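> Fold the following, please.
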Amino acid sequence: MVLHRALFALDAERAHGVGLKLLNLLPSRPANASPRLETALAGMNLPHPIGLAAGFDKNATAVRGFAGLGFAYVEVGTVTPRPQVGNPRPRLFRLETDAAIINRLGFNNDGVATVGKRLRALGSRPVPLGINIGMNKDSREALPDYLTGMNALSSLADYITLNVSSPNTPGLRALQQVDRLRDLLRPVLERRAELARDLARRLPVFLKIAPDLSIDEALAIAELARDLGIDALMISNTTIDRPATLSSPARVETGGLSGKPLMQPSTALLREVRRGIGKSLPLIGIGGIFKAEDVLAKILAGATAVQLYSGLVYEGPGLVRRLVRDLDRLLDERSIGRLAEAIGADA
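All right, here's what the predicted structure looks like:
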């Protein structure tokens, strides 16, 4: 708790950097998950459904540290073909009274060559690893950048996520228009099939969408993703919406909002997509998870697994183990034999 308070005394981005450096120094204490929490996701057998969302470890500098916090799987990135510095600082803001974060980082990262070298040096992956890829800000076309990311990083990943929903790269969210998305996904998935022969395994590809889509837009994307062979739809990225309930001074900052205010809208969109798409496409619930009740709400709404980011900032490094323990207790209280039985029960 003392360290947690000390980090909050620093500005948000500096604290984030210090926290990442300290993470690998913490004792490794994997979560002790009950067998009833076992989760199957795109060929990955996970001890529980809780993963780290992309954005926390953009450059894959703390994969072992996050595994040691008890995450069942870890997603790094977003990684772009070429290194880029991102947007000018300040660009990361804590909304402490709202338990939220606003970021306009702009895909700041070391690029595929450096991140790939770092992951190769890591050796065996301590937990299943996802790599989130995107396009450089100054790229004229999106497809070559996503293919570059696939080519450079697929051998190092258990799955690849296509980020077409960050609000901080101009024009990126326009890729969610169904016609443009089809033109992106088809060649990416064709390349995935070619890579599978070299890898001697099938590489799952996930797609991450924004919470600001209408239900019809999200359903159209989900149907396209299912029909083309995307392995999971991630709902959702950060929002550009600003709920009237926000009270922190930083609420006026531009960028993507995450944290507790995202729990309700992202879960509502998740539920509507599950209702519309049925069980034909796995969904991953992201946004606003701070307690086990939030995890279960995402599962009941239709998620197979979940990811978190902001909750870890506010609740500290013991959060995942608490979530796993309390989620098991919730299942017991509700007489749910296995977590998998709860998927979509409220959709």
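
> Could you use CA atoms for every contact and neighbour count after this?
Fine.

> Please enumerate the helices of the stretch 201-347 of the chain.
215-228, 263-277, 292-301, 310-315, 319-333 (DSSP state H, counting those that start in this stretch).

> the helices in the stretch 1-150 of the chain, which residues?
2-8, 12-23, 63-68, 112-122, 143-153.

> how about this one, so we can line them up?
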Amino acid sequence: MGRLFRWFSRPIIAVQDSEKAHSRSLLMLRLASSNPMFRWVLRLLYKPKKSLKIHCFGLDYDHPFGLAAGMDKKAEALRGWESIGLAFSEIGGVTMHEQGGNPKPRMFRHGADRALVNRMGFNNPGSEKIVTTLEKAGKQNIPVWANLGKSKITPLEEARFDYSTSLKRMWPFVDVFVVNVSSPNTPGLRDLQHGDHLTGILDSCIEVNQQCADLYGKTRKPILIKVAPDLSDEELEAIVDAAIQSQIDGIVATNTTLSRPNKEHPVYIEQGGCSGLPLKDRSTDMIRHIYAYTEGQLPIVGVGGIMNADDAWEKITAGASLLQAYAGFVFEGPSLTKSIVHGLHKKLRDSEFESIDEAIGAYHR
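Just a heads-up that it's a prediction; the model follows:
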């Protein structure tokens, strides 16, 4: 089925507007996964036959590979992600207020480089409407994560309230929260990665998380922070220190980058964050740095340029406990999950390790 996607679907998608192609693909998955028979077909075609079970953030996963934020901003296709074999899915970015995002066109592809550039700007219906969608969808068979962003109309000094309000609204329906202070497409957002802004947001989210846990009589939900790949080592370490001080549960490395490959192409002239293969090495370097700096004590979610099992294995051995992809699905199609999980299973079998857990951070040993 992967070859079918490359031979048939990719040429069609390539001539479409990137955002329209994205919306149509999401619609097709949502419609297919709404029917029990079609869900069975999707599982038959795309769900991995191998298992690489891992326990992370207090939850059990069938394997380490999940969906990155940005693909399903409105939580439209929750059943679909489980049907094509993903171990978890991340919805959003979700903001406190509904917003339309930046003017179109705002998403661009470079197929030969397996690269995406976007300046979406957190277009989403707002956390209140997302809650209605999640409530209607019901309990999912895989963990659901939510990516939290800041509304454009919210001043930086009030950002903590924006993030914590969305967290409070979605708390009963989400398993893991990711605090996104690293998107390059909301003015001033990356300023929230530093100093009092960051600690204020993290502490506010931690406080509301505990309040919700007490209210519902449950344990608190894991909260992660997503970092930018354009940070210096010193800036990254300061963020990690703040995360540890605030008792954040893990780091997502990384968001999209403002840097570009050293080549000329119209896509690379566009403003926005670049993801896909051009991000792969930088995100892996940051995973290695975080793992070494924390001595492996803070779980890392690796995202950026994962197109095959080799890319996935490299990030795991660099220090990632879990993995996510977005661009990989755009360029490789829904068979990516099975390809990566089966490939990781083979690499594990051929290695000295007994489990995926043992392979995490092997680069450092």
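
> Fetch the TM-score of the aligned pair.
The TM-score (TM-score structural alignment, normalised by the length of structure 1) is 0.96; 345 aligned residues with a Cα RMSD of 1.3 Å.

> From the centre of structure 2 outward, give me the first residue you hit.
A68 (2.5 Å; Cα atoms, centre = their mean).

> Trace that residue over to structure 1, please.
Aligning on TM-score structural alignment places A68 of structure 2 opposite A53 in structure 1.

> From D326 of structure 1, how far out is F56 of structure 1?
24 Å (Cα to Cα, to the nearest Å).

> Those two - which one has more neighbours?
Neighbour comparison, F56 of structure 1 and D326: the larger count goes to F56, with 23 against 16 (by other Cα atoms under 10 Å).

> picking that back up, verify the contact between the match of A68 of structure 2 and Q307 for me.
Yes - the pair A53 of structure 1 / Q307 is scored as a contact, 5.0 Å apart, by Cα atoms under 8 Å.

> which residues are in contact with both of these two?
I286 (Cα atoms under 8 Å, 6 or more residues apart in numbering).

> The counterpart of F57 of structure 2 in structure 1: what's it in contact with?
Counting by TM-score structural alignment, F57 of structure 2 lines up with A42 in structure 1. Residues counted as contacts of A42 of structure 1 (Cα under 8 Å, 6+ apart) are P204, D231, A232.

> Let's see that with 10 Å instead.
A42 of structure 1 makes contacts with D158, Y159, R202, L203, P204, V205, F206, I230, D231, A232, P282, T304, as judged by Cα atoms under 10 Å, 6 or more residues apart in numbering.

> and if you look at A146 of structure 2?
Taking Cα under 10 Å, 6+ apart as the test, what A146 of structure 2 contacts is 68-69, 73, 75, 89-94, 166-167, 170-171, 173-180, 223.

> That one pairs with which position in structure 1?
Using TM-score structural alignment, A146 of structure 2 sits opposite I131 in structure 1.

> That match and L269 of structure 1, how far apart?
24 Å.

> now A345 of structure 1
15 Å.

> Tell me which of the two has more neighbours.
A direct count of neighbours by other Cα under 10 Å for A345 of structure 1 and L269 places L269 higher, at 23 against 13.

> how far away is whatever residue of structure 2 lines up with that one from G149 of structure 2?
Aligned by TM-score structural alignment, L269 of structure 1 pairs with M286 of structure 2. Distance of M286 of structure 2 to G149 of structure 2, computed by Cα to Cα: 22 Å.

> again with R220 of structure 2
For R220 of structure 2 relative to G149 of structure 2 (Cα to Cα), the value is 20 Å.

> Neighbour count for those two, which is higher?
For R220 of structure 2 and G149, the more surrounded residue by other Cα under 10 Å is G149, and the numbers stand at 25 against 18.

> about what we covered before: pretty sure the match of L269 of structure 1 sits against E234.
No - between M286 of structure 2 and E234 there is no contact under Cα atoms under 10 Å: 11.8 Å.

> Whatever residue of structure 1 lines up with Q210 of structure 2: what secondary structure?
In structure 1, Q210 of structure 2 lines up with A193, judged by TM-score structural alignment. Classification of A193 of structure 1 using DSSP: H, G, I helix; E, B strand; the rest coil returns helix.
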